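Asker: next come a sequence and a model predicted from it.
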Amino acid sequence: MRSISNLTFGFFLGILGIVMFSSKAVMVKLAYAYEIDAIGILLLRMAFSFPFYLVIAIIYTPKGSFERHSIQIKDYLWVFFFGFVGYYLASYFDFVGLSYIKASLERIILFVYPTLVLLMNRLFLKIPISKAQALAIAITYLGVVITFWEEVAISGRDTYLGGVFVLLSAITYASYLVGSGWMIPKFGVMRFTAYAMIVSCLCVFVHYALTANVDIFQYSWEVYLLGLLIAVFATVIPSFLVSASIKMINASNFAIVAGIGPISTIIFASIFLNEQLTVLQLIGAMVVIIGILLVSRNRTSKIK
């Protein structure tokens, strides 16, 4: 009885975390209505997130000079690299892409990152891809093509640019997942994530200082509220909810929960942004979700 209760609670945490993550794109689009650019809203997201991750880093950093896994200087350099690529670049590309395409389309494109992880593992780590995985990848990209090309016909050629930026976001995030796997056992999930996020925050601060010609304090209160909401409710809290869910229900079950992401974004975008997908685009979105679930299922089966 207790195990069933824990499993149910784990699913609940996973669903809540995914839904909260999915709200990010919608809140970014709402912020753009107040004429703030991608780096501006990204700065607010990171500025409000920074104190949380700094506290986490302090709490989870071992006291004294003892390091359990003999962490070296090069390990910290890798943490910097993964923070730069996996969180700073991925977030920046995503926010820029959102200035050109719908929030619902952004989530559908981002959702292909598990297939990119498989492809990168094959390319760089020589991990083979099974026939079932290859079929699942093909199904996923078929769904993306259906949804994307329909949007091009509706919204025009700017969709190409937005789609490229969001795809770059998915690629950089996938590369982070592939490359950081051997670092997490050394630092631990909480500590590694906090360090990488701190690096990302600092990169955004430097980027804004070097490129922005607008005073960040000139916007209306709604912009700062949205920045705070993105940081707390679409970044910090869901990151811990997802980690807790994976621990309680395992990665295989969580892959099923993750399929809610594009659906919840589509619903949020319809309610708050008045975005509407065509029937063909909804079919494409469902094809993407099915493809990713098949990819995740085959990855888990292979691991077992």
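Answerer: Looks like it came in fine.
Asker: hey, let's count contacts and neighbours off CA atoms from now on
Answerer: OK.
Asker: contacts for stretch 133-142?
Answerer: Stretch 133-142 has contacts (C-alpha atoms under 8 Å, 6 or more residues apart in numbering) with 112, 115, 284, 287-292, 294-295, 298-299.
Asker: no wait, stretch 267-281
Answerer: Here stretch 267-281 makes contact (C-alpha under 8 Å, 6+ apart) with 23, 26, 29-30, 102-104, 146-148, 150-151, 266.
Asker: show me which residues of that stretch are buried.
Answerer: 267-270, 273, 277, 281 (16 or more other C-alpha atoms under 10 Å).
Asker: now for those: which two are most distant?
Answerer: Longest distance between any two of these is 17.1 Å, between Leu273 and Gln281; criterion C-alpha to C-alpha.
Asker: so Leu98 is in contact with Glu106, correct?
Answerer: Yes - the pair Leu98 / Glu106 is scored as a contact, 6.7 Å apart, by C-alpha atoms under 8 Å.
Asker: picking up where we left off before, could the buried residues of stretch 267-281 go into CSV alongside distance to Ile127 and secondary structure?
Answerer: Below are the buried residues of stretch 267-281 laid out as CSV (distance: C-alpha to C-alpha, whole Å; DSSP: H, G, I helix; E, B strand; the rest coil):
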residue, distance to Ile127, secondary structure
Ile267, 37, helix
Phe268, 38, helix
Ala269, 38, helix
Ser270, 40, helix
Leu273, 42, coil
Leu277, 37, coil
Gln281, 33, helix
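Asker: rewinding a little: most widely separated two among the contacts of stretch 267-281?
Answerer: Farthest pair in those (C-alpha to C-alpha) is Leu30 and Ile146. Separation: 26.2 Å.
Asker: secondary structure element for Gly17?
Answerer: For Gly17, the host element (DSSP states H and E) is helix 2-32.
Asker: which other helices and strands contact that helix?
Answerer: Packing partners of helix 2-32 (3 or more C-alpha pairs under 8 Å, 6 or more residues apart in numbering; DSSP states H and E): helix 90-98, helix 103-110, helix 221-231, helix 237-258, helix 260-272.
Asker: this is the comparison structure:
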Amino acid sequence: MDKDGNLPAGFIGILVAFFGAILFSTKAIIVKLAFADVKVDALTLLTLRMVFSLPFYLLAAILITKNPENVQLSRKEWMYTIGLGLFGYYLSSLFDFIGLQYISAGLERLILFLYPSFAVLINAFVFKEPIRRNEGAALVLTYIGIGIAYYGELNVDTSNPHFFLGTLLVFLCSITYSVYIAGSGKMIPRIGANKFTSYALLSSTAGVFVHYLVRGQYDLLQSGMSLWWYGIALALIATVIPTYMLSYAMKKVGSTKVAIISSIGPVSTILQAHYFLGEKIFLLQIIGTLLVLAGVLLLVVKTKKVEVV
């Protein structure tokens, strides 16, 4: 505390980042609980998440537009922003939600946490940015870690006929989200982080709504209030509130510290999955998790960049 008895802003920022990361990690838990508790498919659940998140995205976009420093987007910038939004939050979320039907929440979070390493590879092969030594070491650590955890999970989840499909879908989620991360690194310096994020989220919301309307199956919305409460929880607890918490924390302590603190996410998911879903915690999972976190932290400390899902 300072001389007036108040907590330092930096300490408050660290606490906000810590609890924001934990709230983000509840996404997989809420999705798994919804699948177990009510009759719902991935697209319907994702649509409800976006329905209840939409008012906050719209409000943020309106406030940014009214800002005197608002930057006007060119047609090309609009196309990039919309395209990246569809990759980053529509496709990746859809793959993620479907994949969670088939694999554990703990494994899902570990696979998803590979997105920084995929972003490094995209920057190297698409944007011709050289892979530095620390990035190469990080890639090795993360892939060895996920391999160990995956092998342990495969031995535990032997009766699941859709295990490999679920794994593939979450890998696709991580890859599509890494496309968004790599692309956002090119767009944000030009139009600003808040504007890009708000418009990308609105684009992804539109993509989800169009997909849901085209499919035309609306009967699941009548499954009862439990389904709607899960949608509200996904929107507020696992999306909107932690988004603003981490944004606040970045302003107080910087993106590097927030990225490091956010590494609690996979650990939090594994622990929550154990207590709320009855998922087992095993030695190879712990070893793999530690290696993945070490690789991600090596990338974060050197690049000083963060995005959280």
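Answerer: Now that the structure is in, tell me what you want to look at. In this text the structure is predicted, and so the values were computed from the model without any measurement.
Asker: which of the contacts of stretch 133-142 of the first structure are buried?
Answerer: Buried, going by 16+ other C-alpha under 10 Å: 112, 115, 284, 287-292, 294-295, 298-299, out of the contacts of stretch 133-142 of the first structure.
Asker: show me those that map onto helices.
Answerer: Among these, the residues falling in helices (DSSP state H) are 115, 284, 287-292, 294-295, 298-299.
Asker: re earlier: and of the buried residues of stretch 267-281 of the first structure, the nearest to Glu222 of the first structure?
Answerer: Using C-alpha to C-alpha, Leu273 comes nearest to Glu222 of the first structure of these, at 15.6 Å.
Asker: on that earlier part again, which one of the buried residues of stretch 267-281 of the first structure sits closest to Ala212 of the first structure?
Answerer: Of all these, Ala212 of the first structure sits closest to Leu273, with 27.1 Å by C-alpha to C-alpha.
Asker: and the nearest residue in space to Gly163 of the first structure that is not next to it in sequence, how many neighbours?
Answerer: Once flanking residues are discounted, Gly163 of the first structure sits nearest to Gly97: 6.4 Å by C-alpha to C-alpha, 6 or more residues apart in numbering. By the criterion of other C-alpha atoms under 10 Å, Gly97 of the first structure has 26 neighbours.
Asker: quick one: map Gly97 of the first structure onto the second structure.
Answerer: Taking TM-score structural alignment, Gly97 of the first structure has Gly99 as its aligned residue in the second structure.
Asker: the longest helix that the second structure contains against the first structure, how far on average?
Answerer: Under DSSP H, the helix in the second structure containing the largest number of residues is helix 163-191. Compared with the first structure after the fit, helix 163-191 of the second structure shows a mean deviation of 1.4 Å (mean C-alpha distance after the TM-score superposition for the first structure).
Asker: what angle separates that helix from helix 92-99?
Answerer: 160 degrees (axes from the mean of the first three to the mean of the last three C-alpha atoms, to 10 degrees).
Asker: so where is the helix or strand immediately after helix 163-191 of the second structure in the chain in the first structure?
Answerer: For helix 163-191 of the second structure, the succeeding helix or strand toward the C-terminus, using DSSP H and E, is helix 193-215. Alignment of helix 193-215 of the second structure against the first structure: residues 189-211, by TM-score structural alignment.
Asker: can you pull the contacts of Thr301 of the first structure?
Answerer: You called it Thr, but residue 301 of the first structure is Ser. Ser301 of the first structure neighbours (C-alpha under 8 Å, 6+ apart): none.
Asker: the helices and strands packed on helix 2-32 of the first structure: which one's closest to Phe205 of the first structure?
Answerer: helix 90-98 (12.1 Å).
Asker: if we can go back for a sec, what touches both of Leu98 and Glu106 of the first structure?
Answerer: Overlap between the contact sets of Leu98 of the first structure and Glu106, as judged by C-alpha under 8 Å, 6+ apart, is given by 25, 166.
Asker: ok, back up a step: show me what counts as buried in the match of helix 193-215 of the second structure.
Answerer: Buried, per 16+ other C-alpha under 10 Å, within stretch 189-211 of the first structure: 190-205, 208.
Asker: please apply the same query to stretch 125-140 of the second structure.
Answerer: Of the residues in stretch 125-140 of the second structure, those buried by neighbour count under the rule 16+ other C-alpha under 10 Å are 135-136, 138-139.
Asker: where does that stretch end up in the first structure?
Answerer: Against the first structure, stretch 125-140 of the second structure falls on residues 123-138 (TM-score structural alignment).
Asker: got the end-to-end distance for that stretch?
Answerer: Terminal residues of stretch 123-138 of the first structure lie 17 Å apart, using C-alpha to C-alpha, to the nearest Å.
Asker: could you do stretch 83-96 of the first structure as well?
Answerer: End-to-end for stretch 83-96 of the first structure, by C-alpha to C-alpha: 18 Å.
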